[in-house]
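**Q** What would the 3D arrangement of this be:
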Amino acid sequence: MTLINELRTTTRRSSDLSKHSADVFAEAEVHTVRITRRDGEPLVLMSQREADARSVLLQFAADLITVTLGDEGTLASRMADRFQWMLALSPEDQATCAHDLVNAARASFATGQSYLATAELTSWRETATAIAAGLTSHPVEWLEDAERVERP
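**A** Alright, predicted model coming up:
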């Protein structure tokens, strides 16, 4: 199975890695580099950031699969059991969050762009954290006649 992400892979010979290592490393910071070898299977060189993003996406995929296989309650309630930070959201926001996370995951898997799912996940988690901390969208009450005070 070929992912779109593989289209962003550069192929280099192992001799390029030894002769032009700075160039190969610079490429690996931008996208995956496949290193071919005469005596063995090709190796892949990528940034730690990319490897971490793939790990996060795989863990998120595993969590989503676990949630979707359940049959008790709604998708939102099953996701709130798995992602307990969702409990800080209203029931309507939990449903919206569940829908948004599934769609972002599908887009990430279809395009090979892990940031789509991780950005959505992070955005919703930070929103839930802010709500739990008491930051809400209630209007701010401003003082009409603000009193000036001396600077200390």
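**Q** switch to C-alpha atoms for all contacts and neighbour counts from now on
**A** OK.
**Q** what's in contact with the helix or strand Phe109 falls within?
**A** According to DSSP states H and E, Phe109 maps onto helix 91-111. Under the contact criterion C-alpha atoms under 8 Å, 6 or more residues apart in numbering, helix 91-111 has outside partners 3-5, 61, 64, 75-77, 79-80, 86-87, 113-117, 120-121, 124.
**Q** one more to line up against the first:
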Amino acid sequence: MTLINDLRATTRRSSDLSKHSADVFAEAEDHTVQITRRDGEPLVLMSQREADARALLLQFAADLITVTLDDEGTLSSRMADRFPWMLALSPGDQAQCAKDLVNAARASFATGQAHLAIAELTSWRETATALAAGLASYPVESLEWLEDAELVERP
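**A** The predicted structure follows:
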């Protein structure tokens, strides 16, 4: 059974790794590379970023399974117990957050794209953090918007 779900994953021979290592490493920075060997099981080469994203997705999956096994309270209240930062959200936002996180996780699991769930989780957590810091207490009318913003070259 293979855990490589990346549609862009490529397969290379171990000899390619020794003869064209720069090319193989460049590929691995972009997507997962499976290295086949005559004398053993294939190996997988990926960036640390990709490995970290997959580990985060697995942890998130474990958290969601824990939440769904509990049968007391609503999904959003059970998720707020597991993710305490959700308590900074309004009850309506907690319900929307729970729904969005489950949907993003399902999409990530179905496509093998960890960033879908991780981005949704990060977005909601940062929103809760901003609300907890009081950033929502500023009335929109008090904000000063630049009418004619001028583009500036990057340094």
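**Q** Any idea what the TM-score comes out to?
**A** Laid over one another, the chains give 0.88 as their TM-score (TM-score structural alignment, normalised by the length of structure 1), with 143 aligned residues with a C-alpha RMSD of 1.8 Å.
**Q** one step back: buried only: go through the contacts of helix 91-111 of structure 1 for me.
**A** For the contacts of helix 91-111 of structure 1, a neighbour count by 16 or more other C-alpha atoms under 10 Å gives the buried set as 61, 64, 75-77, 79-80, 86-87, 113-117, 120-121, 124.
**Q** Can you show me the helices along structure 2?
**A** If DSSP state H is used as the criterion, the helices of structure 2 fall at 14-19, 21-30, 48-69, 75-82, 91-111, 114-132.
**Q** Show me what Ser15 of structure 2 aligns to in structure 1.
**A** Taking TM-score structural alignment, the alignment pairs Ser15 of structure 2 with Ser15 from structure 1.
**Q** Could you pull up the residues touching its match?
**A** Applying C-alpha under 8 Å, 6+ apart, no residues contact Ser15 of structure 1.
**Q** Could you measure from it over to Glu27 of structure 1?
**A** Separation of Ser15 of structure 1 from Glu27 of structure 1 (C-alpha to C-alpha, to the nearest Å): 15 Å.
**Q** do the same with Thr9 of structure 1
**A** Remark: distance between Thr9 of structure 1 and Glu27 of structure 1 (C-alpha to C-alpha) = 9 Å.
**Q** Name the residues contacting each of those two.
**A** Any residue near both Thr9 of structure 1 and Glu27 by C-alpha under 8 Å, 6+ apart counts here, and that gives Val33.
**Q** Which positions in stretch 126-142 of structure 1 come out as buried?
**A** 127-129.
**Q** Revised request: answer the last question for stretch 36-49 of structure 1.
**A** 36, 45-47.
**Q** First residue to last residue on that stretch, what's the distance there?
**A** Across stretch 36-49 of structure 1, the terminal residues are separated by 22 Å (C-alpha to C-alpha).
**Q** what's it in contact with?
**A** Under the contact criterion C-alpha under 8 Å, 6+ apart, stretch 36-49 of structure 1 has outside partners 11-14, 28-35.
**Q** how about those residues in JSON lines, adding distance to Trp142 of structure 1?
**A** Output for those, formatted as JSON lines (distance: C-alpha to C-alpha, whole Å):
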{"residue": "Thr11", "distance to Trp142 of structure 1": "61"}
{"residue": "Arg12", "distance to Trp142 of structure 1": "62"}
{"residue": "Arg13", "distance to Trp142 of structure 1": "65"}
{"residue": "Ser14", "distance to Trp142 of structure 1": "66"}
{"residue": "Ala28", "distance to Trp142 of structure 1": "52"}
{"residue": "Glu29", "distance to Trp142 of structure 1": "48"}
{"residue": "Val30", "distance to Trp142 of structure 1": "48"}
{"residue": "His31", "distance to Trp142 of structure 1": "50"}
{"residue": "Thr32", "distance to Trp142 of structure 1": "52"}
{"residue": "Val33", "distance to Trp142 of structure 1": "56"}
{"residue": "Arg34", "distance to Trp142 of structure 1": "59"}
{"residue": "Ile35", "distance to Trp142 of structure 1": "62"}
